[in-house]
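Asker: Turn this into a model:
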Amino acid sequence: MERCTKAFDEKKVKRQWFVVDVAGVPLGRAASRVASILRGKHKPEFTYHCDDGDFVIVVNAEKAKLTGAKAQREVFRWHSGYLGSLREKTLGKMLEEKPEYLFWRAVRGMLPKGPLGRKMLRKLKVYRGAEHPHQAQKPKVLHIDQRFILEEATGGAEG
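Answerer: The predicted structure is shown next:
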């Protein structure tokens, strides 16, 4: 019997691929579930200072739901640095034009800041529509309302 704790080895992590359909699911709820999987919090060997999360493919990003009046009330603002070039768009307009970026940005805000968070964010793949180019990885279907990941749930984007 060993009396010392083994150090976590990031190279030995077995990463899985999950596909998540966010059609009709509130944007924030889906983003928080995806961020949790990217961090690896669903695994018993979760280590907060290491990247032991899984890959997540998000499909139907344009069909994510916004609750309340957020579509008209929330505003994105950015500035190019030139005089008078403050741009702004509502959340609803952003969901129509760039749903992939909107979902990516929501997940980015829920991950650690710095190099570790950027490494985790590279495992997120967001697509408009139900098709994705990652069929070769044989992703498991994951439902947002599902609390635990079931081993028998396999397949593509359908589910």
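
Asker: contacts, neighbours, all on C-alpha from now
Answerer: OK.

Asker: This protein: helices as residue ranges?
Answerer: Taking DSSP state H as the test, the helices found in the chain are 27-39, 70-73, 91-97, 99-108, 115-121.

Asker: Please indicate which of these has the most neighbours on average?
Answerer: Stretch with highest mean neighbour count among the helices of the chain: helix 27-39 (a mean of 21; mean count of other CA atoms under 10 Å).

Asker: if we can go back for a sec, just so I know, which of the helices of the chain lies nearest residue 46?
Answerer: Across the helices of the chain, residue 46 has its closest neighbour in helix 27-39 (8.2 Å, CA to CA).

Asker: One more, so I can put them side by side:
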Amino acid sequence: MKTYSQKGSEIKREWWVVDASTMPLGKLAVVIADKLMGKSKVTYTPHIDNGDYVVVVNAKNLVVTGDKMIQKKYYRHSGFPGGLTELRLEEVIEKDPAVAIAAAVKGMLPKNKLAAERLKRLRVFDGTEHAHAAQNPKEIK
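Answerer: The predicted structure follows:
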């Protein structure tokens, strides 16, 4: 019996839509990362990027448990001395909720050369409306 290895020409990408207000941030990130990697497909091959597109709606209504809205911090540095900026999760969601979701999903993806391309297939929208209705995305429950 031979092991199946998918080729780049055999990739078929689907579109999925998930509502961010239905599950906590961590579980949401796991589901999204699974679809971006293509692990739920029968044809999954680790070294081939055969993942799907994922559209996240209702990002403004992101669900987190416990005191994470206050305790979870996001850091960035300007590169200059004393340039460390620290924001709480509630501030990040208020400013741009796509940053919080993308950071959580990026943490769930494997750290390899395919991660950047996989993350590009993630689309995040604040409300219920999205620009990808023409692709007929399937809903993730």
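
Asker: Which of the helices of structure 1 sits closest to residue 61 of structure 1?
Answerer: Proximity to residue 61 of structure 1 (CA to CA) singles out helix 99-108 among those, at 5.6 Å.

Asker: any residues touching that closest one, and which ones?
Answerer: Surrounding helix 99-108 of structure 1, the residues in contact under the criterion CA atoms under 8 Å, 6 or more residues apart in numbering are 27-28, 31-32, 34-35, 61-62, 94-95, 117, 121, 124, 126-128.

Asker: got the angle for that helix vs helix 27-39?
Answerer: Angle, helix 99-108 of structure 1 to helix 27-39, by axes from the mean of the first three to the mean of the last three CA atoms, to 10 degrees: 60 degrees.

Asker: Pick out the residue closest to the middle of structure 1.
Answerer: residue 34 (3.9 Å; CA atoms, centre = their mean).

Asker: what sits against that residue?
Answerer: For residue 34 of structure 1, the contacting residues are 56, 107, by CA under 8 Å, 6+ apart.

Asker: which position in structure 2 aligns with it?
Answerer: In structure 2, the residue paired with residue 34 of structure 1 according to TM-score structural alignment is residue 32.

Asker: how near is that match to residue 64 of structure 2?
Answerer: 16 Å (CA to CA, to the nearest Å).

Asker: again with residue 56 of structure 2
Answerer: Taken as CA to CA, the span from residue 56 of structure 2 to residue 64 of structure 2 is 16 Å.

Asker: neighbour-wise, which of those two wins?
Answerer: residue 56 (23 against 15; other CA atoms under 10 Å).

Asker: The more buried one reaches residue 127, doesn't it?
Answerer: No - with contact defined as CA atoms under 8 Å, residue 56 of structure 2 does not reach residue 127; the gap is 9.3 Å.

Asker: Residue 6 of structure 2 pairs with which position in structure 1?
Answerer: Using TM-score structural alignment, residue 6 of structure 2 sits opposite residue 8 in structure 1.

Asker: what does residue 74 of structure 2 give?
Answerer: Match for residue 74 of structure 2 (TM-score structural alignment): residue 76.
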